[in-house]
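> Provided below are the primary sequence and the corresponding predicted coordinates.
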Amino acid sequence: MPDPAALPDMVLAAACNAQEILANNLARSPMVQAGVPLHVEWNAPSAAIAYNRALDATTAPIIVFAHQDVYFPQGWDRLLAARLAALTAQDPDWALFGAFGVGLDGAHIGPVWSSSLGMIVGRVPMAPLPVQSFDEMVIILRRASGLRFDEGLPGWHMYGTDIVAQARAAGRAAYAGALPCIHNDRYHGALGPDYVACYQAMQRKWATALPLRTPITKISRSGLHLRRDLWQARKSAAFRQGMAVGADTNPEDFARRCGWMDLTASA
């Protein structure tokens, strides 16, 4: 069994387009300041292309793909080591792990802080749980799985669902567990045409595996769920904007409010 006290040989990878957001969040994380490598792909045409470039440019066996607006509190790397040790004991052939995912029963598994929602989201699992999709904020990939992101998937949505579907189609499993972190994301208004294009691409690619639940919607053959959720997003825009907390707040402040300033004792 892996030593839960040993830090994993890992690299952080991010697709970035804003130096200030990166500097104020992901690059500010204590483990990055302490020397965990951070590989950045700038202004890539899609998430899949950026992340595959990162895979090709790095060699660490564990790759933590994270958004530029994610902050990992003190001790997160040690907590990750403990979670991966438990996961490997449960499933030595695991492929993917995440901080927030949708379970096979549709439950949201976390917990993470979301600034755009102004709250902690996701239930706290006692052990790693299988998922059918991830929120893309944090995706941990085991290089030995051989998985890569599908560059045929356009834009910046649903690649967290696609990579899980790929793993499951290959007989591998994806899991989410308790990895508290800060997603210092800005308020999101209505879902745009790029989101619709990703939805339709997933409908075509996984037609025989539908329905699939993402953190935002349900991918179905009919697409009725997308139309409903587009309408609901427009209807609830003002309410959701009122819930959001300014992303200009220092992420340490959110970590302090959540009780996550130092996760070392949780490992």
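Great, that's in hand.

> from here on, just use CA atoms for contacts and neighbour counts.
Noted.

> SS state for M126?
In the three-state summary, M126 is assigned as coil, counting by DSSP: H, G, I helix; E, B strand; the rest coil.

> G242 too?
Remark: G242 carries the secondary structure label helix [criterion: three-state DSSP].

> tell me who's in contact with it.
Contact analysis of G242 by Cα atoms under 8 Å, 6 or more residues apart in numbering lists nothing.

> what's the separation between it and D248?
Computed with Cα to Cα, to the nearest Å, the distance linking G242 and D248 is 16 Å.

> start to end distance for stretch 167-184?
Distance between the two ends of stretch 167-184: 28 Å, counting by Cα to Cα.

> and the comparison structure, right after this:
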Amino acid sequence: MPSPSPSPVDFVVVSPTNDDRTLERCLAASPEIRSGDVPLRVVREARSANNVIADALGRADRSFVVYAHQDVYFPAGFFARLSDALSTLSEQDPTWAVAGAIGRDAARRTHGTVWSTDRGMVVGERIERAAPVECLDECVLIMRAGDLSLVDLGLPGFHLYGVDLVQMGRLQGRQSYALPLDVVHHAKPITSLGGGYAQGHRYVRQKWRARLPLVTLIAPLERVPWKLWKMRVGVRIRARFSPARHAYGQHSDPRAIARELSYE
């Protein structure tokens, strides 16, 4: 499935939203979205991330769907940079499956960077060109409109779909990539890896059991999820006893962060 050569007018952004204030401060405040040059479709009361993605891919009237968290801010010029990165990627690999801002390969090496407000820093490893990965962070995912074969509607909730989409691509012999992009993820600290995360982890672990272990950006997928259990305890302890030791938080302005980082 060859890719067309993209331009900024070829993107539509979709986001599942449960906090309008965060949406307005972050994603909707992104300059090219605020101006209307790139349309934003907001989905409220979504059943799952993959349902949002499938619906967007099926109804998109532009060539590419950018799935983004409501707390992501795209600096000025982001979509021009994304266009250039996808043009280069499509020359390198015309059948790429999914692209994103940050991911990991099978050796657990991180490729790509994202500013993370909960960490108060840019996380990841800077790359100069598209890097093949085995999982992608779900804060930003780029797919071709109509590419529904990658989406498993049985995956519940809003976790682990970044690795699932990549692995669905692998079933078709297609590779996924992290791209060199500038993104502000105005994220809150993780306070739990139970609930929906544990449910999604179990589903993906069982689905891909023949391929385990698989890397993720948080807890790896293993036959016996020892690391997940250990990390769940660690997250609870840090949330209660180890507050952030940096000046950034939800009071911070993601646009100011982007300017501070010289992203715009």
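Great, that's in hand. Because the structure is predicted, anything quoted here is derived from the model rather than measured.

> residues in the second structure aligned with the lengthiest helix in the first structure?
Ordering each helix of the first structure by length in residues (DSSP state H) puts helix 76-90 first. Equivalent residues of helix 76-90 of the first structure are located at 78-92 in the second structure, counting by TM-score structural alignment.

> check which helix or strand V102 of the first structure maps to.
Element membership of V102 of the first structure [criterion: DSSP states H and E] is strand 101-103.

> helices of the second structure, start to end?
Listed in chain order (using DSSP H), the helices of the second structure are 20-25, 31-34, 49-59, 78-92, 161-171, 195-207, 226-241, 254-260.

> tabulate the ones you listed (JSON lines), appending mean neighbour count and distance to V140 of the second structure.
Below are the helices of the second structure laid out as JSON lines (neighbours: other Cα atoms under 10 Å; distance: least, Cα to Cα, whole Å):
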{"stretch": "helix 20-25", "mean neighbour count": "16", "distance to V140 of the second structure": "14"}
{"stretch": "helix 31-34", "mean neighbour count": "18", "distance to V140 of the second structure": "15"}
{"stretch": "helix 49-59", "mean neighbour count": "20", "distance to V140 of the second structure": "12"}
{"stretch": "helix 78-92", "mean neighbour count": "18", "distance to V140 of the second structure": "11"}
{"stretch": "helix 161-171", "mean neighbour count": "21", "distance to V140 of the second structure": "9"}
{"stretch": "helix 195-207", "mean neighbour count": "17", "distance to V140 of the second structure": "18"}
{"stretch": "helix 226-241", "mean neighbour count": "14", "distance to V140 of the second structure": "23"}
{"stretch": "helix 254-260", "mean neighbour count": "17", "distance to V140 of the second structure": "16"}
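
> quick one, which of those helices is nearest to A178 of the second structure?
Of all these, helix 78-92 sits nearest to A178 of the second structure, with 10.0 Å by Cα to Cα.

> any idea how far the closest one is from the chain center?
Distance, stretch centre to chain centre, for helix 78-92 of the second structure: 17 Å (Cα atoms, centre = their mean, to the nearest Å).

> just stretch 246-259 of the second structure next, same as before
Using Cα atoms, centre = their mean, we find the averaged C-alpha position of stretch 246-259 of the second structure to lie 20 Å away from the chain's own average C-alpha position.

> if I look at the aligned partner of S115 of the first structure in the second structure, how far off is C26 of the second structure?
Counting by TM-score structural alignment, S115 of the first structure lines up with T117 in the second structure. Counting by Cα to Cα, the gap from T117 of the second structure to C26 of the second structure is 12 Å.

> common neighbours of these two, please.
Any residue near both T117 of the second structure and C26 by Cα under 8 Å, 6+ apart counts here, and that gives H186.

> P225 of the second structure maps to what in the first structure?
With TM-score structural alignment defining the correspondence, P225 of the second structure maps onto G223 in the first structure.

> sorry, back to before: export the helices of the second structure to JSON lines and tack on distance to Y67 of the second structure?
Converted to JSON lines, the helices of the second structure look like this (distance: least, Cα to Cα, whole Å):
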{"stretch": "helix 20-25", "distance to Y67 of the second structure": "14"}
{"stretch": "helix 31-34", "distance to Y67 of the second structure": "13"}
{"stretch": "helix 49-59", "distance to Y67 of the second structure": "7"}
{"stretch": "helix 78-92", "distance to Y67 of the second structure": "13"}
{"stretch": "helix 161-171", "distance to Y67 of the second structure": "11"}
{"stretch": "helix 195-207", "distance to Y67 of the second structure": "19"}
{"stretch": "helix 226-241", "distance to Y67 of the second structure": "26"}
{"stretch": "helix 254-260", "distance to Y67 of the second structure": "19"}
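
> what's the closest of these to P4 of the second structure?
Smallest distance to P4 of the second structure across the helices of the second structure (Cα to Cα): 7.9 Å, for helix 78-92.

> that closest one vs the first structure, average offset?
Comparison of helix 78-92 of the second structure with the first structure after fitting gives an average deviation of 0.7 Å (mean Cα distance after the TM-score superposition for the first structure).

> list of residues touching that helix?
The set of residues that contact helix 78-92 of the second structure without belonging to it, under Cα under 8 Å, 6+ apart, is 2-8, 11, 32, 96, 129-130, 179-182.
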